[in-house]
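Asks: Here is my input, please return the structure:
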Amino acid sequence: MTPYRQELEKYRDIDEDKILQELSPEELAQLDAELAEMDPENVLLPAGLRQRDQTHKSPTGPLDREALLQHLERQAMEAEERQDLVPFTGEKKGKPFVPKEVAPALPREEQVTLEPELEEALANATDAEMCDIAAILGMYTLMSNKQYYDAICSGNICNTEGINRRPCPQTLGDPVSPHVPCPQDIPVPTLEAICRAIHTNTHVRSLSLVATRSNDQVANAVAEMLEQNRSLQSLNLESNFITSAGMMRVLGAIEQCPSLRELRVDNQCQRLGDTVETAMAATLERCPSLLRLGYTFTLQGPRARAAAALTRNNELRECPQGHQGHQVSPRATKGHLGGIWGPRFDPPS
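Replies: A predicted model of the protein is given here:
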């Protein structure tokens, strides 16, 4: 047994209660002070009791709070103010506030005064006569709906040609780019009908079916449209539910649409797979007219092939005669991979 343990054996049988009873009041106070120093923060005591009483003197007199406050206030009033180190010279700094000028109110529109005969005629005119005047002047909002239908049903209108005339349809001179509004509310049969309507349409240049919940049925309809259409230049099928089978159907039909310049099929619900990416690269190699592709490849091989094919297609389009008879170097440029890497394709006018 070590000497330290031997010393501890002496204090094992000591009676602490007996020792505390034999201590005097002064010794107990000293013990209390030493125990307080062992825990200086007194975390278990309230804030008002954490500091022990260190004053052993008796109070000299009763505390009068009101008298103390009056004494402090009187002392503060009688004390001299401290002189400023730098005297005040009266110099004004800054610019004076000038309110902004309010713009003058716009003049009211001049009231049009009519001849007394016309004012009397308009005041005494019936609904049918007012409807005739509105038809002649082309002011279809001059009357309310109730007045309009009452005048039509009365049969006293002299000239109904201006009221019942149909607007002349405007001729679509420039190619249109249909964009499907409210895509989440359109059912699949309606999307298929839209694709069937573009089979032989020669005015549509761009078709966007983004986030329309299109599935493989719509992809088959798009493929049938690409097989017959010869004027479409941009097709966007991003953010849909097209699987690898539907995408393969679309890629197979792209070869039969020589007018297509841009294709965007990124962000589908499920991963298209390695076979589809390889087919995309092969389609770009077989279709020199395709200049933009919006898709994020996951494999390095198809990505390099697609970049080389897009570079070749764009160079052939810019200089078709200079590249005849030799092969283009497969240098990949990010601007040709579409998506977020390059600008959108603008159809040539």
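
Asks: hey, let's count contacts and neighbours off CA atoms from now on
Replies: Will do.

Asks: Quick check, A309 in contact with E285.
Replies: Yes. Taking C-alpha atoms under 8 Å as the definition, A309 is a contact partner of E285 at 5.3 Å.

Asks: So which of the two has more stuff around it?
Replies: Comparing A309 with E285 by neighbour count (other C-alpha atoms under 10 Å), the higher total belongs to A309, at 28 against 18.

Asks: Counting by contacts, list what the helix or strand hosting that one packs against.
Replies: Counting by DSSP states H and E, the element that carries A309 is helix 300-318. Contact partners of helix 300-318 among helices and strands, from 3 or more C-alpha pairs under 8 Å, 6 or more residues apart in numbering; DSSP states H and E: helix 274-286.

Asks: Next, the buried residues of the helix it packs on.
Replies: Of the residues in helix 274-286, those buried by neighbour count under the rule 16 or more other C-alpha atoms under 10 Å are 276-285.

Asks: and for comparison, fold this next one:
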Amino acid sequence: MTTKLYGKDIKEYDEIDIDDLLSKLTPEELEQLSNEVDPDDSLLPPSQRCKDQTTKAPTGPLNRKKLLEYLEKRAKEQEDWPENKPYEGGIKRGKVWTPKEKSRTQEDEDLEVELDLDDDYEQALIGASEAELVDLAASNLSQIHNISKEKFKRLFEGLKTNTNLEILSLANTELTDGPVEILLQALELNKNLKSLNVESNYLTPQTIRDLVKALLPTQSVLELRTANQSPQVLGNKIEMEISKLVEMNDTLLRIGIFFEIADARIRVAAKLQENNDAIRVKRVGAQ
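Replies: Below is the predicted model of the structure:
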């Protein structure tokens, strides 16, 4: 079916020279055409989409100081808007916001039960040997807030020679950089630890980088979680250093670190995928 416009086949208009056609229009016809043009047409240049249609002659160059003085003078001359309710000092208007009371949940009750055990853990920590501290670490040190730096150091000293502990979780225990210096030494010696969780503590970005680096000598840890520290931002330099260290680790399968740099995040994800694929290939080959 042929489409016609003004009695002509629409394909014939493709051969018409638009510039030649516009040159034959009068100023009045050009003005009428510009008013009919769609201003939201993205194919038109901005100068034509935002055509100035003001007929008033310009009053002169913009004087910012005079404009501000005029606006200030105009604002002072205008009367205040009438209020439905006159202002009275010391009286609050509208509804006063009050927070909703939180209902007790099973999670809150479980948390209270767990916190009630702190005294028992404190008694267990007093006088415990390095081996006993390591054994205690395997059962539930996370969320315990009264562990001193000395006890952390004794725990990490015992970890250097321990051959039984495979999972060490120290999340939200107010762990700082000081005791971690001994943990770094233990990680370089211990070949049996498979999972380390130090999330939600007070470790600096440099310490987190050193933790990743300490995994390289033995390459036995499969999972490392260090997210939600205070401060939380690692910085571009530290993130790139961590990504390079992860690329040197052929054993690490999971890592809990938030990367803001896309390059570091992609590198780490690719290396972890490579390590997981290697484990899968070995498992399939063994079958």
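
Asks: what's the TM-score here?
Replies: Taking TM-score structural alignment, normalised by the length of the second structure as the basis, the two superposed chains have a TM-score of 0.49; 149 aligned residues with a C-alpha RMSD of 2.2 Å.

Asks: Helix 274-286 and the helix holding A309 of the first structure, what's the angle between them?
Replies: Using axes from the mean of the first three to the mean of the last three C-alpha atoms, to 10 degrees, the direction of helix 300-318 of the first structure lies 20 degrees away from that of helix 274-286.

Asks: Show me which positions of helix 300-318 of the first structure end up buried.
Replies: Counting neighbours by 16+ other C-alpha under 10 Å, the buried set in helix 300-318 of the first structure is 302-316.

Asks: my guess is A151 of the first structure meets N145, correct?
Replies: No. Judged on C-alpha under 8 Å, A151 of the first structure makes no contact with N145 at a distance of 9.9 Å.

Asks: More neighbours: which of the two?
Replies: A direct count of neighbours by other C-alpha under 10 Å for A151 of the first structure and N145 places A151 higher, at 19 against 10.

Asks: Leaving out sequence neighbours, find the closest residue to that one.
Replies: A128 (4.8 Å; C-alpha to C-alpha, 6 or more residues apart in numbering).

Asks: Under a three-state scheme, what state does the one you found occupy?
Replies: Put simply, A128 of the first structure is helix when judged by DSSP: H, G, I helix; E, B strand; the rest coil.

Asks: what do you get for the one 3 residues further on?
Replies: Assigned with three-state DSSP, C131 of the first structure falls in the helix class.

Asks: What is the nearest of the buried residues of helix 274-286 of the first structure to L28 of the first structure?
Replies: Within the set of those, E277 lies nearest L28 of the first structure; the separation is 89.6 Å, counting by C-alpha to C-alpha.

Asks: how much space between that closest one and S234 of the first structure?
Replies: Taking C-alpha to C-alpha, to the nearest Å as the measure, E277 of the first structure falls 20 Å from S234 of the first structure.

Asks: Same check on I19 of the first structure?
Replies: Here I19 of the first structure is placed at a distance of 100 Å from S234 of the first structure (C-alpha to C-alpha).

Asks: Tell me which of those two has more neighbours.
Replies: Applying other C-alpha under 10 Å to I19 of the first structure and S234 shows that S234 carries more neighbours, namely 23 against 9.

Asks: so the more buried one touches R292, yeah?
Replies: No. With contacts defined as C-alpha under 8 Å, S234 of the first structure does not count as touching R292, sitting 9.0 Å away.
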